[in-house]
Structure formats: C-alpha cells, structure tokens
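S.K.: attaching a predicted model along with its sequence, questions to come.
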Amino acid sequence: MSSVKKNLKKAESLAKFQIALNIVPHIASLTGSQLGGSPFVPKSLDFARDTAGEILPLFCQINFANMPAILGFPKSGLFQMFVSGGELDEAVNEAVVFRYLKAEQLLEESRDMSAYKTQAPWMLVDSTVKSITGVKKDYKIRSKHTIGGRPNFVQEKVYEDHVNFLQFDSEDGIMVGENGIMHVFVTNEDLEELNFDNAEFHFDCC
C-alpha cells in the first residue's frame, strides 16, 4: 500500500468522531478555551510573533483537558492559534502561528502581559472574547465548528490525506473571507507527536 493510501486510511479512521465546538458567553480563565482575548503565555516562552517580529493576536486557544476525548487527539494541553490582525494577503502562512503547550507548561507562571495588545484577527467580526465548549458527535452530524471529523469545504477538497484538526465556519462572530471556512490540517505523524510546526492553515470562501 502506498504512503498516500496509508495516510488516507489513517485520516479516515480518525474522522469517525468529532468534537462539535460551541461559541458561548465568555467565562474568564487564564488557560480556558476561547476566541480572541489574551493568551496564556508561560514565563519560559516569548510571545508568538510574525516574520517582522510583531506580536500576533490570539485567534483561539483550546484546552483539551476540558474537551471530550476522541481517538488520536490530545487529552490535555493547550492549542493556540495566532493570526495577523491585518488584511489577508498571499503570505497568509507567515501571519499564522500555532502553539501547543503541554499540561506541565500550564502550571508555569504567566509572563508579564503588559506588552500584549489585544487586536481582533481578521477572522473575528468584533473583538468580544467568547468561550468555547465541546460536545462529542458522530461525523455524520455535520457541525460548523469542529475538532476532528470530516472537513466541510466551500469549493474544492484539499489535504485529503491529512487530519482535519480544527475547523471554523463563518458563524457566531467569525467571518472567513466571504462566508468561508477555515481549517488547520496536520499529518497523522505530526498529530501523534503533537507537532504543529508543519500544520497547514487553509481557508476557502464563496
């Protein structure tokens, strides 16, 4: 069996369940799951920055300890996605940074956040901070915002041999282009290692 077919088979097996994400009124928590706002940054790490060295605003952070467990996905730790607050351009991948903080890193003291200025990323309609909760569902129940499951697309399908790690649709204060959908795709191997250095950010819209 070719490596592509093996990857497709593994991606399919991991897509049998999804965590359907709900956007709800914000409950303040330093390491909680949220859209926008201030991230948790342990004292041992610098802020996430773009290629020009500018501090990137937080799009979302997801605490997996507070999410339902699904096959192949983390059961703890904090995933963070930082996106440029400017307009989307051809260098979109230079303006998106992913971080995964292990459970033990969440016990560290937070760094001084006085230098951090919250700025709404281009995908958020406003800068209101919102909390994120999750419910485990079968992939056949198509959800708008998900961890795992089968990805939804507006146009052509891409990265079919990758795992659909995260998906946000244009709803609940999120707007991706013109009513589009955004995804974070990872390979099976990188997901097993909780390595997001090679994660692919993708969006398509009408």
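M.R.: Structure received. Because the structure is a prediction, the values reported are computed rather than measured.
S.K.: going forward, measure contacts and count neighbours with C-alpha atoms only.
M.R.: Noted.
S.K.: so where do the strands sit in the chain?
M.R.: Using DSSP state E, the strands found in the chain span residues 17-25, 34-35, 58-63, 78-83, 96-101, 130-138, 146-148, 163-169, 181-186, 200-204.
S.K.: end-to-end on stretch 10-30?
M.R.: 34 Å (C-alpha to C-alpha, to the nearest Å).
S.K.: just the buried residues of that stretch, please?
M.R.: Neighbour counts using 16 or more other C-alpha atoms under 10 Å place 10-12, 14-23 of stretch 10-30 among the buried residues.
S.K.: and stretch 31-41, by the same measure?
M.R.: Using 16+ other C-alpha under 10 Å as the test for burial, stretch 31-41 gives 31-41.
S.K.: show me how far it is from its chain's centre.
M.R.: From the chain centre to the centre of stretch 31-41 is a distance of 12 Å (C-alpha atoms, centre = their mean, to the nearest Å).
S.K.: please compare the first structure with the one that follows:
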Amino acid sequence: MDDLESTTARPSIEISTDSVGPLPVSASKLGGTPYLPAGEPAPQGRVAPLTFLAQIRLEELPDNDFLPDAGLLQFWIGRDDLYGMECDDLRAGDYRVVHYPSIDESVSKEDVLARYVPANLDDEDELSPFETNDSLALSFTMTSQPLSKDDVSFGKAFSDLWSTMFPEVPLEAWWKLPKDLTEALYDRFATSGHRLGGYPCFTQWDPRGTNSLEKEAVLLLQIDSDDHIMWGDVGVANFFILPQELAAGDFSRVAYTWDCC
C-alpha cells in the first residue's frame, strides 16, 4: 500500500469550515451572501435564480501549481430536486462556475442582496443542500493525497502494482480480496471531506468515462455533506475540469455531479 500511495500522490488543498455567520461578501465561504461585481446580475438558471454554493479567494490558498493566483472562483447550483445536476450530461445542468480575475472591495452586502435572493428554505419548491442561509468561513491546508479508492483509475493502478509484486497470484478484483485487506484499503484510500484538486470520493461510482465526461477530467472542487450542508442522503458533490482547460484558466466547461447513498 505504501507503493500505491507514493506513486499516485498528488497535491490537494483540504478545506475546513469554521464559524457560521455573516462574512464580508468577498470572503472565502460556503453559502450565505456571494460577491457580485457592481451592476452585474446574479446568475440565472433556466427557470429560477441559481443558488450560491461556494467562493474561493485564490490568493488565500497555499502555494499551488494548478489554480490561478488571484481573483475569486465561484460556484452556483440549481434550486430543483437535483440541485441543477443533469444526470445524462454532466456539463448540461443548471449551474455555473465563474472566475472573477479581480475583486471590487467596495461592493456591499446590501448591494448584492438587491440583486441576489437566497433560496427560501421554507419553500418546498426552492430546494437547497444548505441547512441555513448563513455563511461558513473556510480555511485551507495543502496536503499530498494518494489515489482514491473511488477513482475510476484505482482498480487498474492496484492491479498493475499487484501483478508486479505478486506475479504468481492472479487478482480478479481488489474488492474481492480477504476482508481484512479490503477494509485496510478502504480506510487508507478514502477521500471524504471538502477539497480543491486531488482525488474525488463518491457514494455511488465515478462518472468519468461516461455521461459525456472524459476519463481525463480532474477534480476541481469537492463539497461533502457535514453538519451544515447535506447532499440528499449524506452525499457528496464534485466539479470536474479537463487539465488543459484548468491550465488555461478556462472554467466555462466545468462538469458538475453529486450522488448520495
């Protein structure tokens, strides 16, 4: 397992949620009042306004080589029962990812709320994964993350390593190993929690290679269920991007998916 960990590790920025309450409109946050440039309308879905999910002040992140150095990266989702996800085409849903290269600090909360109305959590027609319309403050930690057991490439990576180390012992599938070994793999290569970059986790399966989403797409943002946000039945949401589009700072074709138990 050490070899699999060391050969597949990639940088990932873990996201921790802190206090719940009002924050400056331009702060890194989950939920609450977003930043909007002066005069710009809030993103609109096909039939209803989108819900603000998260924004990241990029200069607050640890040094990394996969995200822009400055500005604000923002994520919006739909208010329907699938929160804007389109199951058959993960780029065709009712959601938006926006990168603002610069931030106007003069924009006030009152100005934003004149253009953005948060989801009414008491209205059964306006659905949201949030338990409250307050903001969650965010903090960031750079980590080195091994390949996730849920990743579409985990089976082949494990099988290749097994064949190298134990060529005389055929392996049908890693999850058919003895229970103590599979439990150890589950524990060591689990990747729950909120993060930027790295490897994703799923409660069902990795959709890459299907659903119009290329196998080469990499994780941009993962938002997990916790005490303040709930994706269905303790699910997890992921945003994916092609490496060449991420390198170019092009967030126009980010794919969005979430699943639950």
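M.R.: In hand now; what should we look at? Just so you know, these numbers come straight off a predicted model, no measurement behind them.
S.K.: ok, back up a step: Asp50 of structure 1: which of the strands of structure 1 is closest?
M.R.: Between Asp50 of structure 1 and those, the tightest spacing by C-alpha to C-alpha is seen for strand 96-101, at 7.5 Å.
S.K.: what about the residue most central in space within structure 2, distance to Ser106 of structure 2?
M.R.: In structure 2, the residue lying closest to the centroid (C-alpha atoms, centre = their mean) is Gln222, at 2.1 Å. Distance from Gln222 of structure 2 to Ser106 of structure 2, counting by C-alpha to C-alpha: 30 Å.
S.K.: what about the helices in structure 2?
M.R.: Here structure 2 has its helices, by DSSP state H, at 2-8, 109-113, 154-165, 179-188, 243-247.
S.K.: so where is stretch 55-66 of structure 2 in structure 1?
M.R.: Matched against structure 1 by TM-score structural alignment, stretch 55-66 of structure 2 falls on residues 61-72.
S.K.: straight-line length of the matching stretch, end to end?
M.R.: 19 Å.
S.K.: spatially, which residue comes closest to the equivalent of Tyr199 of structure 2 over in structure 1, not counting chain neighbours?
M.R.: Per TM-score structural alignment, the equivalent position to Tyr199 of structure 2 in structure 1 is Arg150. Distances taken as C-alpha to C-alpha, 6 or more residues apart in numbering place Ala15 nearest to Arg150 of structure 1, at 5.6 Å, with adjacent residues excluded.
S.K.: re the thing from before, and the match of Tyr199 of structure 2, how many neighbours?
M.R.: Arg150 of structure 1: 25 surrounding residues under other C-alpha atoms under 10 Å.
S.K.: surely it touches Ile141?
M.R.: No - using C-alpha atoms under 8 Å, Arg150 of structure 1 is not in contact with Ile141, being 10.0 Å away.
S.K.: thinking again about what came up before, ok, of the buried residues of stretch 31-41 of structure 1, which one's closest to Val97 of structure 1?
M.R.: Distance ranking of the buried residues of stretch 31-41 of structure 1 against Val97 of structure 1, using C-alpha to C-alpha, places Pro39 first at 12.8 Å.
S.K.: tell me the counterpart of that closest one in structure 2.
M.R.: Alignment note (TM-score structural alignment): Pro39 of structure 1 maps to Pro34 of structure 2.
S.K.: residue contacts, Gln55 of structure 2?
M.R.: Applying C-alpha atoms under 8 Å, 6 or more residues apart in numbering to Gln55 of structure 2 gives the contacts 27-30, 34, 72-75.
S.K.: would CSV of those residues with distance to Asp94 of structure 2 be doable?
M.R.: Putting those into CSV (distance: C-alpha to C-alpha, whole Å) gives the following:
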residue, distance to Asp94 of structure 2
Ala27, 24
Ser28, 23
Lys29, 21
Leu30, 19
Pro34, 18
Leu72, 21
Leu73, 18
Gln74, 15
Phe75, 11
